[in-house]
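>>> would you be able to build a 3D model of this:
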Amino acid sequence: MKTAIMGFGNPVRSDDAIGIYVIEEIQKHIKDTDNISVFDMGTAAFEVLFGLKGHNKIIIVDAVINTNEPNGTLFKVPAEEVLRAPEEDPMVFLHGMKWDQALSYAKKIMQDEYPKDITVYLIAVENTRLEVELSQPVKEAGDKVVNLILKELEIAVN
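Take a look at the predicted model:
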């Protein structure tokens, strides 16, 4: 089984960078494997979506605002329940794209190869100001997600 892990976020918008933090932490534990691909969806180009071809599983990590839950609250969301149809907007750029839009476009690109096994982790955030540090509750939630993903992929933590 080939798995793609996608981290969304803006690395200079404080807690919005949590998806990027998670994939950077996961990369520290992945040793030369052809079965796991890690994608930085915060700064990568739209072409990254084509890189999902051949994957049987997708794991997504992103920040979510306005949840009315405490900062750092972790949600595991069934992707298919909230997946929306892609907007046929020629001005859609990845930097403005969120995970649900990315999955919609990936489904369109991959067609029959689109995986059925998709996990979405969302972390409640409040601070998206122009800063490079994560708040402690969001970082702790990110560490929980790292451990959940590593456990799911059966990767031992050093």
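>>> C-alpha from now on. contacts and neighbour counts both.
Will do.
>>> ok, residue 139 - contacts?
18, 72 (C-alpha atoms under 8 Å, 6 or more residues apart in numbering).
>>> try 6 Å
Residues counted as contacts of residue 139 (C-alpha atoms under 6 Å, 6 or more residues apart in numbering): none.
>>> check which helix or strand it maps to.
helix 136-152 (DSSP states H and E).
>>> the nearest residue to residue 10 once chain neighbours are set aside: neighbour count?
Once flanking residues are discounted, residue 10 sits nearest to residue 17: 4.9 Å by C-alpha to C-alpha, 6 or more residues apart in numbering. As a burial measure, residue 17 scores 27 neighbours (other C-alpha atoms under 10 Å).
>>> show me how far the helix holding residue 139 is from its chain's centre.
The chain centre lies 12 Å from the centre of helix 136-152; the measure is C-alpha atoms, centre = their mean, to the nearest Å.
>>> try stretch 11-29
9 Å.
>>> do stretch 97-114 as well
With C-alpha atoms, centre = their mean, you get 13 Å for stretch 97-114.
>>> and this one, so I can compare the two:
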Amino acid sequence: MGKLADKTIVIGLGSPIMSDDAVGLKVSEAIESLKMPDVDTLQEAVGGLEILPMISGYRFAIIVDAILTGDYSPGTVLIFEPESFDCTVTDVQGHDVNLATALKIGRQMDNSIMPEVIRFVAIEVEDLQTMSEVMTPKVAAAVGSAKNAVLHLISEFRGQAGKR
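Alright, predicted model coming up:
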């Protein structure tokens, strides 16, 4: 247990040139601009197993990403726990590993360096196909709400860290 830093890593995932897919990056940048000493941020265009070295060693991790379910209005901010994705864990080999499977693999490899708490902040989007550096209006307007969701989680994490 002593290996984990009492810090939070916020990783925004996405592509800056695929319209709404940039929303995770924008939220992470908004958190980064606050310069909180116990919060590190990254903006990445990776997934699967590549995320493991980025989150290892942190007590808390928040992954922010676009999601396209069709079940919610564009701009809706959702918070998930890794267990929400257990049904998507697969036994695939190689590079085509989704995030839930990667986290399971990470816990099996060395649970002592995996975050104690991981949350996903997902923003329902409407356009992941258009090559554009501009997000759709509803998704762009959701960056503030998603940033507030991340800040709420960070506040919860700080409360948990204080109880040790």
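>>> quick TM-score on the pair, please.
In this superposition the chains share a TM-score of 0.77, using TM-score structural alignment, normalised by the length of the first structure; 148 aligned residues with a C-alpha RMSD of 2.6 Å.
>>> does residue 6 of the second structure sit in a helix, a strand or a coil?
Look at residue 6 of the second structure: counting by DSSP: H, G, I helix; E, B strand; the rest coil, its state is strand.
>>> distance check, it against residue 86 of the second structure.
Using C-alpha to C-alpha, to the nearest Å, one obtains 26 Å as the distance from residue 6 of the second structure to residue 86 of the second structure.
>>> what do you get for residue 36 of the second structure?
32 Å.
>>> same thing with residue 95 of the second structure?
For residue 95 of the second structure, the distance to residue 86 of the second structure equals 19 Å [C-alpha to C-alpha].
>>> who's in contact with the residue positioned nearest the centre of the second structure?
In the second structure, the centroid-proximal residue (C-alpha atoms, centre = their mean) is residue 63; its distance is 0.9 Å. Counting by C-alpha under 6 Å, 6+ apart, residue 63 of the second structure touches 10-11, 120.
>>> buried among the residues you listed? Need that as a selection in ChimeraX.
Selection of buried members from the contacts of residue 63 of the second structure for ChimeraX, criterion 16 or more other C-alpha atoms under 10 Å:
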select :10,11,120
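>>> in strands, which of the contacts of residue 63 of the second structure fall?
10-11, 120 (DSSP state E).
>>> which stretches of the first structure form helices?
18-27, 79-82, 99-110, 136-152 (DSSP state H).
>>> can you count the residues close to the residue nearest to residue 101 of the first structure when sequence neighbours are not counted?
Leaving out its chain neighbours, the residue that sits closest to residue 101 of the first structure by C-alpha to C-alpha, 6+ apart is residue 86, at 6.0 Å. Counted with other C-alpha under 10 Å, residues neighbouring residue 86 of the first structure total 16.
>>> if we can go back for a sec, nearest to residue 124 of the first structure, of the helices of the first structure?
Comparing those against residue 124 of the first structure with C-alpha to C-alpha, the closest turns out to be helix 136-152 (7.5 Å).
>>> average gap between that closest one and the second structure?
Once fitted to the second structure, helix 136-152 of the first structure is off its aligned match by 2.0 Å on average (mean C-alpha distance after the TM-score superposition for the first structure).
>>> neighbour count winner among residue 6 and residue 86 of the second structure?
residue 6 (18 against 12).
>>> what's the closest non-adjacent residue to that one?
Closest to residue 6 of the second structure by C-alpha to C-alpha, 6+ apart is residue 59, at 5.5 Å.
>>> the one you found maps to what in the first structure?
Aligned counterpart of residue 59 of the second structure in the first structure: residue 56 (TM-score structural alignment).
>>> thought residue 115 was touching its match, still the case?
Yes: taking contacts as C-alpha atoms under 6 Å, residue 56 of the first structure lies within contact range of residue 115: 5.0 Å.
>>> buried stuff in stretch 147-157 of the first structure?
Neighbour counts over stretch 147-157 of the first structure (16+ other C-alpha under 10 Å) mark 147, 149-150 as buried.
>>> stretch 117-128 of the first structure now?
Result for stretch 117-128 of the first structure [16+ other C-alpha under 10 Å]: buried residues 118-128.
>>> can I get those residues in JSON lines with distance to residue 138 of the first structure?
Output for those, formatted as JSON lines (distance: C-alpha to C-alpha, whole Å):
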{"residue": "118", "distance to residue 138 of the first structure": "22"}
{"residue": "119", "distance to residue 138 of the first structure": "19"}
{"residue": "120", "distance to residue 138 of the first structure": "16"}
{"residue": "121", "distance to residue 138 of the first structure": "13"}
{"residue": "122", "distance to residue 138 of the first structure": "11"}
{"residue": "123", "distance to residue 138 of the first structure": "7"}
{"residue": "124", "distance to residue 138 of the first structure": "8"}
{"residue": "125", "distance to residue 138 of the first structure": "7"}
{"residue": "126", "distance to residue 138 of the first structure": "9"}
{"residue": "127", "distance to residue 138 of the first structure": "10"}
{"residue": "128", "distance to residue 138 of the first structure": "12"}
